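*Asks:* return atomic coordinates for the entry below.
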Amino acid sequence: MKLIVVSAGLSSPSSTRLLADRLTAATLRHTDAEPEVIELRDLATEIAQHLVTGFPPARLATALDAVAAADGLIAVTPVFAASYSGLFKSFFDVIDKDALTGKPVLLGATGGTARHSLVTEHALRPLFTHLRALVLPTAVYAASQDWGQEGLAQRTARAGAELARFMTPTPQHTTPDTVRAHAHDAAADAAVDVDTAAAIAPRSLTGAVTSVDPADGFQVVPFAQRLAALGAR
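*Replies:* Here you go, the predicted structure:
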């Protein structure tokens, strides 16, 4: 399996890359996926060229292909003006619209203050939902004061475990018993459908349905005849 990590940090070293590395380590504790880090600052010129020309240079094309082929994605951005950075958004603007469909994505963000902690929910999550990615429940935001705190370590560990769980396919075991069980369930569902169809069959304005057995068909009795039969009792 392949784990792709996208870091939009601008400095070197950067807190954004540090958070990306911690999320990667937390994920790899639960899976043997092969990680690969994409530093967007190294691709800034290529991203701008792609936006202008519509054609990705070779290095950017390789990065886009890696994201599309990944089994899981970690995406981390610094917070600029209470949202993701322009470089981060530009990279996901040029990615193929179907590249992230159904792909598990772990979101992360870094900022100078805890006041931006909801950026993962009001900015990042809608972006990746629009791209039809499978956005994990736990997103991790790290403010300057969070580093070294137990809370950040706990959120990071939980998020990494979630990503590993969604990256690992659940084996499907097929045995004669399960085949028979599925066949029985299908037959039961079919029977329910037939009975339901019979039960909700439209009533005639001049008669009444007196049989709902599909084998017998529907017998419509004229209202006058029904009324006379009741009177005879």
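*Asks:* going by C-alpha atoms from here, please, whenever you check contacts or count neighbours.
*Replies:* Fine.
*Asks:* tell me the centre residue of this structure?
*Replies:* residue 134 (1.6 Å; Cα atoms, centre = their mean).
*Asks:* just give the nearest non-adjacent residue to it, would you?
*Replies:* residue 104 (4.5 Å; Cα to Cα, 6 or more residues apart in numbering).
*Asks:* give the contact list for that neighbour.
*Replies:* Listed by Cα atoms under 8 Å, 6 or more residues apart in numbering, the contact set of residue 104 reads 71-73, 133-136, 163, 166-167.
*Asks:* sec struct for residue 56, please.
*Replies:* Secondary structure, DSSP: H, G, I helix; E, B strand; the rest coil: residue 56 is coil.
*Asks:* surely it touches residue 47?
*Replies:* Yes - using Cα atoms under 8 Å, residue 56 is in contact with residue 47, at 7.3 Å.
*Asks:* please generate a structure for the following sequence too, so the two can be compared:
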Amino acid sequence: MAERTRTIAVVTAGLSQPSLTRMLADRLAQATSARLAEKGIPTEVKIFELRDVALDVMNNMLTGFPSPKLDAVIEAVTGADGLIAVTPIFTTSASGLFKSFFDVIDNRSLTDMPTVIAATAGTARHSLALDYAIRPMFTYLHAVVATTAVFAAAEDWGSGADTVKTLPDRIDRAAGELAALIAASDRSDSVRDPFTIDASFSPTGGFQPSI
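*Replies:* Okay, here's the model as predicted:
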């Protein structure tokens, strides 16, 4: 029996166009698709640049309701078989846009989601932000986060890249871990309409402003 197609959602919070954040996201998606192909599993990659829904995210935070455009993005991301989440690092943490997007989705909608986290920054001194700021957020959301997180500083893209574990090496390792998690996951088969679980629950109503 042929393997069903797995969907990989890629969320990237780069602000410029083109951006190194998007480049890292693309490479992770390509490597993960290649690893799944080795297992005979076809994939469909859906890439979402948060800069395209920035105003929608802010309006959702102010009103508690997503626009149809943002609602479609949230539905695609939360309904995927795997997630690649990539952010630039600003002031030692994820970008505000990246954090705000995950604030407006329901905090149960990523439960058991196979996930790889990644980040970009100008210098390697920001690399720990992945583990002290970004990984805890996805743990709180009950995602299954791959052990390897990928950080890319500006020098990782040039001739001065780390010769011990190069960026392509780190991407390949993270992709292998995510591919294994996706292949073993039955999350999509077990996802139910949230309204049959709790009539008050909405997959796009995670952020309810009270102040």
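*Asks:* which residues in the first structure does stretch 127-145 of the second structure align to?
*Replies:* Aligned by TM-score structural alignment, stretch 127-145 of the second structure falls on residues 117-135 of the first structure.
*Asks:* distance between the ends of that stretch?
*Replies:* Start-to-end span of stretch 117-135 of the first structure (Cα to Cα, to the nearest Å) is 17 Å.
*Asks:* run through who's touching that stretch.
*Replies:* With contact meaning Cα under 8 Å, 6+ apart, stretch 117-135 of the first structure is reached by 79, 82-84, 97-98, 100-109, 139-143.
*Asks:* how about it: buried residues?
*Replies:* 117-120, 124-125, 127-128, 131-135 (16 or more other Cα atoms under 10 Å).
*Asks:* now swap in stretch 45-65 of the second structure and tell me
*Replies:* Buried residues in stretch 45-65 of the second structure, counting neighbours by 16+ other Cα under 10 Å, are found at 45-51, 53-54, 56-58, 60-61, 64-65.
*Asks:* whereabouts in the first structure does it align?
*Replies:* Counting by TM-score structural alignment, stretch 45-65 of the second structure lines up with residues 35-55 of the first structure.
*Asks:* what's the match for the residue nearest to residue 134 of the first structure in the second structure?
*Replies:* Here residue 104 of the first structure is matched to residue 114 in the second structure, going by TM-score structural alignment.
*Asks:* what's the spacing between that match and residue 44 of the second structure?
*Replies:* Taking Cα to Cα, one finds residue 114 of the second structure at 15 Å from residue 44 of the second structure.
*Asks:* repeat that for residue 139 of the second structure.
*Replies:* 25 Å.
*Asks:* next one: residue 85 of the second structure
*Replies:* 16 Å.
*Asks:* more neighbours: the two, which one.
*Replies:* Set side by side, residue 85 of the second structure and residue 44 show more neighbours around residue 85, with 22 against 14, by other Cα atoms under 10 Å.
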